[in-house]
Every structure is written in C-alpha cells, then in structure tokens.
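Asker: Sequence below, structure please.
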Amino acid sequence: MSHTGKLRVLMAGTGLLLMAGPAFSLDGADLLAKINAATGMSGTPVTAQSVDVNGTTVTLRGATYKPMPAEEAMAIGDITLEGVQEEDDGGYFIETVTLPDLSMREEETTVTVADISMTNVTVPADVTGGTLDSVLVYEEAATGPVNVSVDGKSLFSLASATSTTEIADDNSSIGFDVEVAGIKADLSTVEDPKAREAIQSLGLTSIDGSMTMSGDWQAADGLVNIEDYTLDFANVGTLSTSLSFSGYTLDFIKAAEETSRAMQPAAGKQAQDAAGLAMLGLMQRLTFNSAEISFQDAGLTNRALDYAGKEQGVSGNTMAQMLKGMTPLLLAQYNVPELQNMVSQAVNTYLDNPGNFIISAAPENPVPFPMIMGAAMGAPNTLPDVLGVTVEANRRQ
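Answerer: Reported below is the predicted structural model:
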C-alpha cells in the first residue's frame, strides 16, 4: 500500500472504529458480528484475537481494522468496552468504549492519535430496517491530541476532536455537533522556493484555528441540514458553509455503500462501469434545498493583493483595481447579466474594504439533482436562476 494510502487508512480507521463498539457478556462472537454489520462494510472490518468478558466489561484483545477486503489490516490493540448490556431485541448498549493510543510510522512520517473514546453506544440487533433502530449511534465520540510529524518535526496537529449526537424523542431524527480545537499546521518546511515565498507573503507559515459543525438528519425523507460548518483560522479568516438537501435516506445510504464497493479496483472494469452508472441513478433521488458559503476576512485578502500585485509589478491597491475591471469582462462570456452585475458589485464592495463575501443559493422550491445536472450540461447560464443564486459583500451580521 502507498504511504498516503496507509495514512488515510489510519485516520479513517480511527473514526470508524470509534463508530464501532462491542457488546455483551454472553456471546462475544455475536457482539462482534453485530458491530461489523453496523459498520455497513463488506467482510469483517473489525477482528479480534479473542473476546474476553468480565462482568459488564468486554475486551477485544488484539483488535485489527480492515476497511476493505483488499486493504492491509491495521493493528489497533485492545479495545475496552465497559458497562455493556444486552438489550431485549438482541442489540447492545455500551456505556464507554476506549481504544488504545494509535501510532503509525512509515519512513520519516509518524502519525499518532491519543485518548480515543466513545460513550453511550447503541449497537443495533438488525441493520436491515429503515429506521434509526437499525443504525449504530453514540452520544459522544472523542479523541485527544492528533499529530503528524516528519523527521520528528510536527507538521500538523490538533488538540482535540469531539462529536456528539442527540436522537429525537420520537426517534425520527439525529442532531449532531462536531468541535475540533487547536488545529495547527507548520508550512515553514515547504521546499519549493516559489511556494515558500507565497506562504511567507500570505502569512501562512504557521496556521492556528478550529472547526465546528452542527446540523441534523431526518431519517424518513433523508433531509440533511448542515446548519453551520465553520473553519476559523487566526489572522486568515473564517470560512462558513451551510447546506440542505433531501433524499439521503437509509435505503439511499445502503445502496450507495453497495455501489461504492462495486467501484473498487478489485471489482473489474465492467463492474466499475456499471457501478458508475448506478451511482448516477442514485443521484436522481437527491433534492437540493439551499446552500450558503461565506468568508469573513481577517487580514488574508490584503496580503494576497499585495503578493499578487508584487508578481505583476504593481501595488496591492492597483491589483485590486485591476480585479474590479477584470470581473465583469470574465463573467460576460457566460451570458448571465444579472449574476454578472451582482458579482461585480460585490467584488467592488469587498475589495474596497475586505469584510465578508457571501454566495447563497436559495431556490423558491427544492430542485432535484437531475435538473441541476441537466442545466449544467445543456444551459449553464440558467443555473443561477434555477438555484436562486445571490452574491453580496460586507453583509451586516
């Protein structure tokens, strides 16, 4: 497996193992089987050399994680589950799941993840139903420090990550919140001279920030509301996104998982082609409701103008004026006069005094994804009207 692939497996495995859990005293094999079924993956992604039961504590000894049958299994170690109860319906409830600290090294790169845990995990007895009773859920999943280092020098780290969920009283929806604190990256070691000059000019030698996300998912109609997804970096800015779409039901998720497995290289080209068409068919089930993306500047814009201007032999202010003039000319070729005017006005307002820049899509009625795809291919100039796109700058918050 490639270096990048192994690191991806480690990070993905950490998250998915957090969403796995184990079970109850009487039948360790049954517990592990239901955990694997709840992951929605083929084969047995989570294995253990033995399952030890001591009262309400279950330990998966020598656990490994293998996301795909063709992938290399990753050694995890002993996973401890405390406060395990077998439910009347054959499912399991686990008060606490604790994973050992993970560490992986390949050549000069080392990735570590510490303090991995989950609380109040429910493992379903049957994953074939169409309700939330057939989904593995948890109240909280968390990790402590995560670090990626090369030759002993930390290049990326985060202090902690926490994900919490809350199921509605009528079992119809799940609310979720995610917080990632202390995100740090060191770009000072970039070797390419041109890239290093750009990083230094933009003030991105080291970055420090956080990420938050909140929203909910309604199982019956597959309505996903990502109310807020925000990346906030000091002396750079805040990028916020919201998104709402429908059709992401449990049936859709299962079909998408099956199709995705068929698209793996081991499936063969014919199967991959068929799966690709099937995935396009699945997209017809989704409906777009609304979206918004905004950027709140914290100094990056003027530094970017100064750097771009320097490359052209002009000042940052002159570069801003050049961009103002270029914007309507670039948009004119797309034959969207109303959008052209909106964008030009927003760009002028923003460059005069960088504050926030906001792009919204709010159609009067939900738009099926096939209609969006058809407009994009047949008449792209109609997309702004189809999606109800607006662009503005320096909106009062």
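
Asker: make it CA atoms for all contacts and neighbour counts henceforth
Answerer: Fine.

Asker: Just give the number of residues close to residue 268.
Answerer: Applying other Cα atoms under 10 Å, we find 11 residues neighbouring residue 268.

Asker: Now the second one, please; I'll put the structures next to each other:
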Amino acid sequence: MKNLSRLSLAALLLAGTSQAALALEATDFADRLVETSKLMGVSFAYGSATAEGDTVTISDFVISMPGQDDIDVPGDVVFTGVVETAEGGFSAERATIADFEYTDEEEGFSVSFVDIAAEGIVLPADAGLDSVIEIGFNLYDRISAGPLSISDESGTELFAIDLMEVTMEEPTAEGGLSSAYQVSGIRGDLSAIEEPEAQEVMEAFGLSQLSASMSGSGTWWPQTGAASVDDVSFVVDELGSLSLDFAVEGYTEELYRELMKVNLKMAEMAEAGIEIDEDQMADMSEAMLEKMADVKLVDGALRYDDDSLFMKVLDFIGAEQGVDGETFKAGLQFMVPMALAEVENAAFKTMVTNAVNTFIADPQNFTISVEPEEPIAFSEFEGMEAEVENDPFVLVDLLNVQITANQ
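Answerer: Reported below is the predicted structural model:
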C-alpha cells in the first residue's frame, strides 16, 4: 500500500509537472519537463523521448522525491495534440500514463489503477521562479485518475476509488486563481476486517460496506495576498460528514516564490542523490512554516453534519451499559453542565451547554468557528504555551471561538 500510494502520487505529480514544456523536439520537451518538475519538489530522469506528428512519447521515467525511494514509472507517458505557442511555450490536449496492474501472490492481493491523465496542458516558455505562479496555475485544466481497485486472491474487491480529480478554473475578474479536487466512489469491504473488536463495532453499527467521498476548493488572489479554502469535506454515506473552511491574508506572491525555492532545493538534492533523513525533512518543513509566520488567519470553521452516526454511537455505548440509545441520550444531556462545572467563563459555558444539548436532542449539525475581531498572524501564537496552559481562555478570547448547533 505504501508503494501504491507513492506510485499514485507520482502519477498525479507527473501528469501535473508534465505541463512543463511541449517542444516538438522530443528531447527539448523532456528536458524542459525535468526543469519544471523541480518547482514542484520532484526530480526525475528519463531514458528516451520520441516525437511522431503532434505526439510526444517519453519512456523510462525514474522519479525521485526527497526522503523517498526512487520510483520507476511503468510504461510510457504520451502527450497528444502538441502545439508550439507564439510565446515560445507549448500546449497539449492530453497526457496519459500506462495503466498499472499488479498482483502480489505471496500476500494474496491485486491492484488495478487506470485512466491516469492530464488535459488542457499549457507549458510556458520560461520555467523559472519568475514565472512560478503562471506555471503553477496554468499547467493544466484537469488531472484525473481512476478507478483504483484492490482485490483479494479470489477477486473480491476490498477497496476502491472510482475517480480522483483536480481541476483548475479560469482566473476570476478580480484576479482570483481557483482550483478544486474531488475523490468520489470511495468503497471498502468492512466485512474483510478480521479483528474481532472491529467486527463487533461494524456489526453494532450495521455496517458491512463503506461508501464515502472527499472534495474541496480554494481561491488565491496573488495581488492582495488573500486566500480561502472552501468546504473541504469528507462524507461517509449514511453516517455523517466533516467540512472545513477558512480564510487567510498575507499569502503574497513573494511568499509563494519563497516556498517554491524550498521545493526547488529539495528537488535538486534528490536529483544529486543526496540522502535526506527525517531530521533534515523536519528542518525543511519548519523552514516553510517559518516563512508563513506572518500569514494571518481571518476566520475559519469546522462543521459536523450527522446522518445517523451519532445515534449509532449512543446505541453502541448504551448497550455496553445495559440501556438503549434514547435512555443514554437523556442522561447525556444532564452530564454536559456537570462536565463544564469548573469552567469559570460563564458566557462560554452557557454557549457550549446550549449548543451541545441542542445537538444531542436533535442531532443535525455542530460547528466550531473562529471569528477574531482582526486577522491574527500565526506568529502571534508563538511563545504562548505557558500563557495558554495557565488560562486556556486566552485563545478562546483571542480567536473569538463560537460554538453552535443545528444552524
């Protein structure tokens, strides 16, 4: 599964970074692809590149990512509808990677991962840092992959995803750059889980199959530094869903370029074959976080929407105590004020009690949001550990935490 996840990521990254350069001279295109991929933190080598008409085929990819083993991409990457642009760049209608089929007879499972493709590819003439925003948001219109299917030795499907997709939108009138993703048709055969405790829970919840999906979108306005992430959600059908959204400011073009420089450094180290251990990876991650210290949080919210999960949990816990779910729910409402008895902030205690008991009585949705009076830089949270430990409501007040239910 670890190798599969790497291959899947590599396939999607390859489709994305293959937006780099579509020269009608195949080796020129391949070399440009190598250079552009570094801005995404990926380095790769290739064996050969050939062109026939408006089709470019690149073979024998070896992808290198910092801290990871090299990945040999099976088959060829084929670009069709290749056209040179007036600016000296290139465009292509579509890029595809060979389907992946693998069987591990010793472990008793098979993997199928098909239809990996990128569409609407645009490759700029300049693949340097000065053009990194244009590269990052104009490389493709759509990247897609799937179905992905994992089966046991008898051919029974254990896990599957119908479609993984990333799309880029046209810039808005205000200069906003938007992208979205979705992962649909997530399925899992829960009956295949052999652990007795897990089976007991699945039986109590009446679940034998998992059905889920994921999606999200975001927009960045480079000229102002504002950005928003909208409705990042994970939905489990007939159980419930979690969704997240937030907005920041201070995510400037200069910051974006600085972050890409870190990507470039990591890719160059991988290309040079320099070993990167966990400590070095942690240092690089910390360096990226430090560059984002002055980004400011405008607002945000985490929301849970119930679709039977809450009562299933109460039924399960209640059964262990010898009562039904409704009886346990009634007792739970009395327990909330007791649990908050030591909270000194009366307004916060009232807000939480009202929201929790409203949700318990009629489980629809529950939201925790932050709405600070002024945007707060992430750097302001540094060095607050002792203060927060002494008085947790420092953060509650600073972030203006709001808790609501059924709204």
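
Asker: Count the neighbours of residue 175 of the first structure for me.
Answerer: Neighbours of residue 175 of the first structure using other Cα under 10 Å come to 17.

Asker: now residue 344 of the second structure
Answerer: Residue 344 of the second structure has 10 nearby residues by other Cα under 10 Å.

Asker: what residues are up against it?
Answerer: Not one residue lies near residue 344 of the second structure by Cα atoms under 8 Å, 6 or more residues apart in numbering.

Asker: distance of it from residue 386 of the second structure?
Answerer: Residue 344 of the second structure is 19 Å from residue 386 of the second structure, where distance means Cα to Cα, to the nearest Å.

Asker: in a strand, that's where residue 49 of the second structure is, yeah?
Answerer: Yes: looking at residue 49 of the second structure with DSSP: H, G, I helix; E, B strand; the rest coil, it is inside a strand.

Asker: Now name the helix or strand holding the residue nearest to it when sequence neighbours are not counted.
Answerer: Of all residues not flanking residue 49 of the second structure in the chain, residue 58 sits nearest, at 4.4 Å (Cα to Cα, 6 or more residues apart in numbering). Element membership of residue 58 of the second structure, judged by DSSP states H and E, is strand 55-59.

Asker: In the first structure, what sits opposite residue 306 of the second structure in the alignment?
Answerer: Residue 306 of the second structure maps onto residue 297 of the first structure when the alignment is built from TM-score structural alignment.

Asker: What about that match, how many residues nearby?
Answerer: Using other Cα under 10 Å: residue 297 of the first structure sits among 21 other residues.

Asker: re the thing from before, which residue numbers in the first structure go with the strand holding residue 58 of the second structure?
Answerer: Under TM-score structural alignment, the match for strand 55-59 of the second structure is residues 57-61.

Asker: cool, and stretch 227-246 of the second structure?
Answerer: Against the first structure, stretch 227-246 of the second structure falls on residues 224-243 (TM-score structural alignment).

Asker: and the matching stretch, how far out from the chain's middle?
Answerer: From the chain centre to the centre of stretch 224-243 of the first structure is a distance of 12 Å (Cα atoms, centre = their mean, to the nearest Å).

Asker: Repeat that for stretch 289-307 of the second structure.
Answerer: Averaged over its C-alpha atoms, stretch 289-307 of the second structure has a centre that lies 14 Å from its chain's centre (Cα atoms, centre = their mean).

Asker: Roughly how far does the residue lying closest to residue 258 of the second structure once chain neighbours are set aside sit from residue 378 of the second structure?
Answerer: Nearest residue to residue 258 of the second structure, sequence neighbours excluded (Cα to Cα, 6+ apart): residue 291, at 7.6 Å. Between residue 291 of the second structure and residue 378 of the second structure the distance is 11 Å, computed by Cα to Cα.

Asker: do residue 21 of the second structure as well
Answerer: In terms of Cα to Cα, residue 21 of the second structure sits 37 Å off from residue 378 of the second structure.

Asker: Kindly report the same for residue 355 of the second structure.
Answerer: For residue 355 of the second structure relative to residue 378 of the second structure (Cα to Cα), the value is 28 Å.

Asker: Also residue 213 of the second structure?
Answerer: Counting by Cα to Cα, the gap from residue 213 of the second structure to residue 378 of the second structure is 31 Å.
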